[in-house]
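J.: predicted model, plus sequence, below.
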Amino acid sequence: KIEIDNEASERYTVLRIDALDTIGFLYEFTNALALNGIYIARVMIDSVGNRVRDTLYVTDARGQKITDPDKQRQLRAAAVLVKHFTHLLPRSPNPEAALLHFRNFMGQLFMRPDWPDELATLERPEVLEALARLLGVSDFLWEDFLRMQYDNLFPVVRDVDALAHPKTKETWRRELEAALRAAPDIEAKREALNTFKDREMFRVDMRHILGYITEFGQFSSELTDLAEVVVEAAYRLCDEELRAQYGEPRLEDGSPAGLSVCALGKCGGRELGYASDIELMFIFAGNGETTGPRVITTAEYYERLVHMFLQTIRARREGIFEIDLQLRPYGRMGSMAVSLEAFRRYFGPDGPAWAYERQALVKLRPIAGDPELGRQIEALRDQFVYSGEPFDVKAMRAMRERQIRHFVTGGTFNAKFSPGGLVDLEYLVQGLQITHGHRHPDLRRTNTREAMEALAKAGILSPGEYERLREAHIFLRRLINALRMVRGNARDLTVPPMDSEEFAFLARRLGYGDDLTRLHQDLTRHTTYVRELNARLLR
């Protein structure tokens, strides 16, 4: 019950609020009043059982009573919103953080000219509960997504029901094409592309945080579909811009010289998660010249295209949808765009590629550009990776030792790089794929989960080994996603100490509630098994 009384006091408007007692209400409500330019002269609090009766003596910024009907409506709306939100705080994974971020949310809400009208939907319990959960996930999520994407947050949270339904790849493609058509010039198109990317990434993240994505792998699948749509559109955008200046790139015999954009790593495996980068390789059919008006070599054309592509897709934060080309031949020292012949020479049996570079090709998958060229590249990949030669376990062990020295701090556990972590699991699966993929073509999968299933069907993993490895994979992927969500740092995957507040929050985020011991036991059980199976099967 909210009562606004301008008769009881000569100088002040008296605001009486009678409601259930909730943590943080008065603090947040007084902050909301200050944001609306309302001065509080006196506060009286009277508690009866589980109810509280707050009486506030207030004026506007000029020291006058609040008599304007619109201002009174804002007072009532702010009180209702804050009261409902604080009532739902216990459902947030981190109520303290949610309360802090809610204050910032209110500040931005009040800057909207029509905010009282928008509260009709915000006051719905399911909307406020979603808001409490979102704002209490992590400081990173607030700073880098919710606060910075406030214009995206409000309509997404307001229409919570729409989040229950995923968007298809074709839907995303149509929406992005429409946004690009509406943009008047190249810079506006780039802006439209990045706005679309950030908004739709935000939507997928919200679907996951709010529990609308329940199947393991679905979150990664949606993020990967979105990444492919954005990469494909960015490639076309750059190609159209360059063709207007240089014409069509051709081979020396005059035939068209296509290009294939190939994904590797997590994108290649359709395993993207929170704060994942996008590993790509740009491979073109061969050298020649463009058709003009300005004539340059085909190699130069595609080199310029990749440079333009890197300028087109903007990462909001390091490691989040950041384009990574380091798996190309010779890494940072090599050309941005790689000819098919250069790819063949570098990764072929007699080429200079290191064993770990050939191993990385297990994940190679064409996602944009010339489909026929993509099929040729896949054939070369199978020829080089699945040659019948056994996996080079010695080279892999040496690589793992370097990774542990470089990425793992003594006395800590890194969910990705420590022994028994995700890298050991993935290298085990890839090693078995490489060793047996020549005789079993069905093992040539870029997705780790699908590869494990194929290994089990081929009898290379026993049913028991497959089941335990699958469980470990799900656990480690969920753990890494949770760590990245909490910290916002794609590279800091060290599990916090068990006796820390951060570990307790991690446990809640992973669905363990307050059972920290069970999370620690599961971590030990899964990583011990991965380490033992890796040592037993890769010798």
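T.: On my side now, so go ahead.

J.: CA atoms for contacts and neighbours, from now on please.
T.: Noted.

J.: wait, residue 213 sits on residue 219?
T.: Yes - using C-alpha atoms under 8 Å, residue 213 is in contact with residue 219, at 6.4 Å.

J.: nearest residue to residue 395 other than its sequence neighbours?
T.: residue 355 (6.8 Å; C-alpha to C-alpha, 6 or more residues apart in numbering).

J.: ok, how many other residues are close to the one you found?
T.: Residue 355 has 17 neighbouring residues, counting by other C-alpha atoms under 10 Å.

J.: please apply the same query to residue 394.
T.: 12.

J.: that one: what secondary structure?
T.: helix (DSSP: H, G, I helix; E, B strand; the rest coil).

J.: same question, residue 368
T.: strand.

J.: swap in residue 262?
T.: strand.

J.: use this one as the comparison:
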Amino acid sequence: MLSAGRLAPDLLMRAPEAVALLGDGDGGLKPRSRTHLEQEMLAAVRRADNAVQGVTAARGVRRRELFRTSAADIVGSYGTESQPAEADQGALVDLVGGAVSDLTAATLAGTLRAVVREGWGDTLPTRFAIIGMGRFGGHELGYGSDADVLFVHEPRDGVDEQEAAEAANKVVAEMRRLLQIPSADPPLLIDADLRPEGKSGPLVRTLTSYEAYYRRWSLVWERHALLRAEHVAGDEELGRRFTELIDPLRYPADGLGDEAAREIRRLKARMESERLPRGADPKLHAKLGPGGLSDVEWTVQLIQLRHAAREPGLRTTRTREALSAACAAGLISSEDAAVLDEAWVLATRVRNAVMLVKGRAGDTFPTAPRELGAVGRYLGYGPGHAGDMLDAYRRTARRARGWWRSCSMAGREVLPGPPCGF
């Protein structure tokens, strides 16, 4: 584990007591449930004298659990003398994505409780909920991912709207500050750029404000982004009502029109043009390159926008689950679903490998030979086979790229094929 890269050793050096997890058999590396994590963090907050101490304790739990997940990922990828490497790479991707997403949700819940407790006692003057977006809402976070969120609140009975809004904004500002205070624990960055009107829009809105905005002004990209929206922390009833509000937008009864599909194609092309790093090889960029994460995810999301109103199985925030549902509904053949799933799993594992090896997030293969070899080892390639790894990645991505082109241009996806079994 220590030879795999920088992330796991760095986490262990900051919390050496976590080494005990490695001696606890299979149970020591099994990710803990979100409920268990949240209970531990809330208990730590209750014991703390103030919000800073409470969030520090929650971040310590997060550090330990990131180590647990990274160790489980490494052992599953490399194997041991007594247990061979995990054959189902998709299972490892799901393990990491689910564990890190649950951990992030629990950390936000603990931080929210600490902030409210210190500033307002037991009751905030407004109901407050956090909605996970993007890979967070999809249960697909990586080790170095930010938390993409929306904030929604609703004034309690008898509370002035301005007072409620001020309280909600103070909560958000303090949560962000506490989760980024420099310390031995990794920071958790909160990103709310997917909110209505983007960076220029209000950071926090009432449920009524969201309803008015989405009814009159919502753009294609905003409806598209809502496909991954899921309540992750705060008031559950308010989170449920927000989900009910956005369901008709993200699962439109009349599907997706041609103009909206063209707009999505334009947005994706613009994103790739503006965000691909200068000098990077696009064919090896796991997120924005041909056949990378965005190709697969946007393909699946186009299918959801077109058909989710009629196919309940497509109403999920998770990419692989939606892809399986599309296959089961006959919207994509088993062979093509397998191609997309393989590409998505591989691209996700590349990003996880880069973080494990380098200790910082990245979307493309390292150039340093030693780091590239470590990524290859994680992906199952022996010494001297880095070139084979890169060739295999290009082939897998090239097959997936063709499906984005055909899906984005077509009005329907139904293709013949055998039953799903990928």
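T.: Arrived safely, thanks for sending. Here the structure is a predicted model, which is why all the values come from computation and not from measurement.

J.: alignment lookup: the residue nearest to residue 395 of the first structure to the second structure.
T.: Under the alignment (TM-score structural alignment), residue 355 of the first structure maps onto residue 220 of the second structure.

J.: tell me which residues touch that match, please.
T.: 260, 263-264 (C-alpha atoms under 8 Å, 6 or more residues apart in numbering).

J.: repeat that for 10 Å
T.: The contact partners of residue 220 of the second structure, by C-alpha atoms under 10 Å, 6 or more residues apart in numbering, come to 249-250, 256, 259-261, 263-264, 267.

J.: same list (those residues) but as a markdown table, adding distance to residue 167 of the second structure and neighbour count.
T.: Formatted as a markdown table, the contacts of residue 220 of the second structure follow (distance: C-alpha to C-alpha, whole Å; neighbours: other C-alpha atoms under 10 Å):
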| residue | distance to residue 167 of the second structure | neighbour count |
| --- | --- | --- |
| 249 | 29 | 19 |
| 250 | 30 | 26 |
| 256 | 38 | 19 |
| 259 | 41 | 10 |
| 260 | 37 | 14 |
| 261 | 39 | 20 |
| 263 | 37 | 14 |
| 264 | 36 | 18 |
| 267 | 35 | 14 |
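
J.: where does the helix or strand encompassing residue 100 of the first structure end up in the second structure?
T.: Assigned by DSSP states H and E, residue 100 of the first structure belongs to helix 95-109. The counterpart of helix 95-109 of the first structure in the second structure, using TM-score structural alignment, is absent.

J.: and if you look at stretch 336-346 of the first structure?
T.: Stretch 336-346 of the first structure maps onto residues 203-213 of the second structure, going by TM-score structural alignment.

J.: coming back round to it: which neighbours do residue 213 and residue 219 of the first structure share?
T.: What both residue 213 of the first structure and residue 219 touch, as defined by C-alpha under 10 Å, 6+ apart, is the set 204-205, 207.

J.: in helices, which of those residues fall?
T.: 204-205, 207 (DSSP state H).

J.: what's residue 516 of the first structure in contact with, if anything?
T.: 498-499, 503-508.

J.: what residue in the second structure is paired with it?
T.: Per TM-score structural alignment, residue 516 of the first structure is aligned with residue 386.

J.: in the match of stretch 336-346 of the first structure, which residues are buried?
T.: Within stretch 203-213 of the second structure, the residues that qualify as buried are 203-207, 210, counting by 16 or more other C-alpha atoms under 10 Å.

J.: strands of the stretch 151-300 of the second structure, residue ranges please.
T.: Here the stretch 151-300 of the second structure has its strands, by DSSP state E, counting those that start in this stretch, at 190-191, 204-206, 230-234.

J.: highest mean neighbour count out of those?
T.: strand 230-234 (a mean of 23; mean count of other C-alpha atoms under 10 Å).

J.: superposed on the first structure, what's the mean shift for that strand?
T.: For strand 230-234 of the second structure, the mean distance to aligned residues of the first structure following superposition is 1.3 Å (mean C-alpha distance after the TM-score superposition for the first structure).

J.: give me the contact list for that strand.
T.: Here strand 230-234 of the second structure has contacts from 38, 101-102, 104-110, 112-113, 127-134, 136-139, 149-153, 237-243, 316-317, using C-alpha under 10 Å, 6+ apart.

J.: return a ChimeraX selection command for the buried portion of these.
T.: In ChimeraX, this line selects whichever of the contacts of strand 230-234 of the second structure come out buried by 16+ other C-alpha under 10 Å:
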select :38,101,102,104,105,106,107,108,109,110,112,113,127,128,129,130,131,132,133,134,136,137,138,139,149,150,151,152,153,238,239,242,243,316,317
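
J.: for residue 107 of the first structure, give me its contacts.
T.: 31-32, 34-36, 101.

J.: farthest pair within those?
T.: Spatially, the most separated pair among the contacts of residue 107 of the first structure is 36 and 101, at 17.6 Å (C-alpha to C-alpha).

J.: have a look at the two and say which one is more surrounded.
T.: residue 101 (22 against 18).

J.: how about the more buried one, what does it touch?
T.: Residue 101 of the first structure touches 95, 107, 132, 134-136, 138-139, 142-143, 146-147, counting by C-alpha under 10 Å, 6+ apart.

J.: and if you look at residue 260 of the first structure?
T.: With C-alpha under 10 Å, 6+ apart, residue 260 of the first structure has these contacts: 235, 281-285, 338, 340, 365-377.

J.: so what corresponds to it in the second structure?
T.: By TM-score structural alignment, residue 260 of the first structure lines up with residue 129.

J.: so what's the residue count around the counterpart of residue 475 of the first structure in the second structure?
T.: Matched to the second structure by TM-score structural alignment, residue 475 of the first structure sits across from residue 346. Counted with other C-alpha under 10 Å, residues neighbouring residue 346 of the second structure total 23.

J.: just the helices in the stretch 301-422 of the second structure please.
T.: Here the stretch 301-422 of the second structure has its helices, by DSSP state H, counting those that start in this stretch, at 319-328, 334-358, 369-378, 386-409.
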